[in-house]
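[1] Sequence and predicted structure are below.
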Amino acid sequence: MWGTQQTCGRMELFGQNAKCYVWRKTNTAHHSEHTIPTVKYGGGSIMLWGCFSSAGTGKLVRVDGKMDGAKYRAILEENLLESAKDLRLGRRFTFQQDNDPKHKARATME
C-alpha cells in the first residue's frame, strides 16, 4: 500500500473551468441568464492524506494546519490499518511512502 499527502492549491468549486458558449439575441450579452458568476478572491488550498493499493483506494483525510511528524503519525494510526482492513489486505502488507523527513523520522518508523 502507498501513502501520500498533497496540498491541492486549485480546486474547481464554483462553476466550470472551461469555455462556455451561449446563444443569445443581440444586445443581451450582460443579462443575468447569459452570464456565469466568478469568484473574485484567490481561493485557497487544502492538504489531503490518502492511501491506495492494487486492491483500490483507502481513506482520504483532510489535514488541518501544518503537517508535522506527530500529526503524520496520528493520521497513520487513525487511518492506515482501517484502510488495509477495508481493502482486505490482511495484517501482513507492505506500506510504502516517499522520503519526506516526517516519514523517515525514528518515531514514525517505529
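    That came through fine.
[2] C-alpha from now on. contacts and neighbour counts both.
    Fine.
[3] any idea how far residue 50 is from residue 76?
    Between residue 50 and residue 76 the computed distance is 10 Å (Cα to Cα, to the nearest Å).
[4] how about the lengthiest helix in the chain: buried residues?
    The single longest helix within the chain, with elements called by DSSP state H, is helix 69-86. Under the neighbour-count criterion of 16 or more other Cα atoms under 10 Å, helix 69-86 has 69, 72, 73, 75, 76, 79, 80, 81, 83, 84 buried.
[5] Present these as a markdown table; the columns should include distance to residue 106.
    Putting the buried residues of helix 69-86 into a markdown table (distance: Cα to Cα, whole Å) gives the following:
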| residue | distance to residue 106 |
| --- | --- |
| 69 | 10 |
| 72 | 13 |
| 73 | 11 |
| 75 | 16 |
| 76 | 14 |
| 79 | 20 |
| 80 | 18 |
| 81 | 20 |
| 83 | 23 |
| 84 | 23 |
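[6] if we can go back for a sec, elements contacting the longest helix of the chain?
    Applying 3 or more Cα pairs under 8 Å, 6 or more residues apart in numbering; DSSP states H and E, one finds that helix 69-86 makes contact with strand 56-63, helix 101-104, helix 106-109.
[7] try this one side by side with the last:
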Amino acid sequence: MRSKELSIELRDRIVSRYRSGEGYQKQSAALKVPKNTVASINLRWKKFGTRKTLPGAGRPAKLSNRGRRDLVREVTKNQIVTLRELQSSSVEMGEPPRRTTIAPALHQSGLYGREARRKPLLSKRHMTACIKFANRQTLRP
C-alpha cells in the first residue's frame, strides 16, 4: 500500500544533503525518512535530474486487484455462472461492467470454460455395470 508523497521541500533537502556527500543512513536518521525512500529519491535525481514523482509505466488497469479477486472467487464458488451474471455483480462492486473486460481477467487467472462438471454415473444400473467391469478387470491374469 502506498503512503503519502513527501513534500517538495523535504525532497530538496534530501538531494542537497546527498550532493554535499552525506550518506543514506545519516540522511534518513536526520530527516526521519526511511532509508529506501532516501535512496530512491537520490537515484531518481541522479538518473533523471528531477525530484518530482514520475508517472507509472503502462496503461492503468480497468479492473482493480480487489475486483479481479472478487470475480475469481465468485467463479470458483459457482462454475456455472454466466458472464451476464458476472456483469451485474461487477456493477454492484463498482467495477466496469463490460464482458470484454471480465473475460480476459478471468483468463489471466486460469479460468476459461465456466460450465458444470460432468455428473457422475450414480444410477443403480450404472453402478452395477461399473462393479462388474472392475471385477472382470481384477480377475484377469
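    Thanks, I have it. These numbers were taken from a predicted model, which means no experiment stands behind them.
[8] And the TM-score between these chains?
    Once superposed, chain against chain, the TM-score is 0.23 (TM-score structural alignment, normalised by the length of structure 1); 48 aligned residues with a Cα RMSD of 4.5 Å.
[9] returning to that earlier point: now the helices and strands packed on helix 69-86 of structure 1 in JSON lines, with distance to residue 5 of structure 1?
    Below are the helices and strands packed on helix 69-86 of structure 1 laid out as JSON lines (distance: least, Cα to Cα, whole Å):
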{"stretch": "strand 56-63", "distance to residue 5 of structure 1": "9"}
{"stretch": "helix 101-104", "distance to residue 5 of structure 1": "11"}
{"stretch": "helix 106-109", "distance to residue 5 of structure 1": "15"}
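[10] between those, which gets nearest to residue 6 of structure 1?
    The closest of the helices and strands packed on helix 69-86 of structure 1 to residue 6 of structure 1 is strand 56-63. By Cα to Cα, the value is 9.5 Å.
[11] List of residues touching the closest one?
    For strand 56-63 of structure 1, the external contacting residues (Cα atoms under 8 Å, 6 or more residues apart in numbering) are 46-52, 79-80, 83-84, 86-87.
[12] one more time with 10 Å, if that's ok
    Residues outside strand 56-63 of structure 1 that contact it (Cα atoms under 10 Å, 6 or more residues apart in numbering): 1-7, 46-52, 71-72, 75, 78-88.
[13] What residues sit buried inside that strand?
    By neighbour count on 16+ other Cα under 10 Å, the buried set for strand 56-63 of structure 1 is 57, 58, 63.
[14] go on, stretch 9-27 of structure 2?
    11, 12, 14, 15, 17, 18, 24, 27.
[15] Report the secondary structure state of residue 47 of structure 1.
    Three-state call for residue 47 of structure 1 (DSSP: H, G, I helix; E, B strand; the rest coil): strand.
[16] Please name the nearest non-neighbouring residue to it.
    residue 7 (4.2 Å; Cα to Cα, 6 or more residues apart in numbering).
[17] Could you pull up the residues touching that neighbour?
    Contacts here follow Cα under 10 Å, 6+ apart; on that basis residue 7 of structure 1 touches 45, 46, 47, 48, 49, 62, 63.
[18] any chance of the buried residues of strand 56-63 of structure 1 in a markdown table, with distance to residue 102 of structure 1 too?
    Shown next, in a markdown table, are the buried residues of strand 56-63 of structure 1 (distance: Cα to Cα, whole Å):
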| residue | distance to residue 102 of structure 1 |
| --- | --- |
| 57 | 23 |
| 58 | 21 |
| 63 | 14 |
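[19] Show me which helix runs longest in structure 2.
    Structure 2, longest helix under DSSP H: helix 124-139.
[20] Show me what that one is packed up against.
    On a contact count with 3 or more Cα pairs under 10 Å, 6 or more residues apart in numbering; DSSP states H and E, helix 124-139 of structure 2 meets no helix or strand.
[21] show me what contacts residue 39 of structure 2?
    By Cα under 10 Å, 6+ apart, residue 39 of structure 2 lies in contact with 14, 15, 18, 23, 24, 25, 27, 28, 45.
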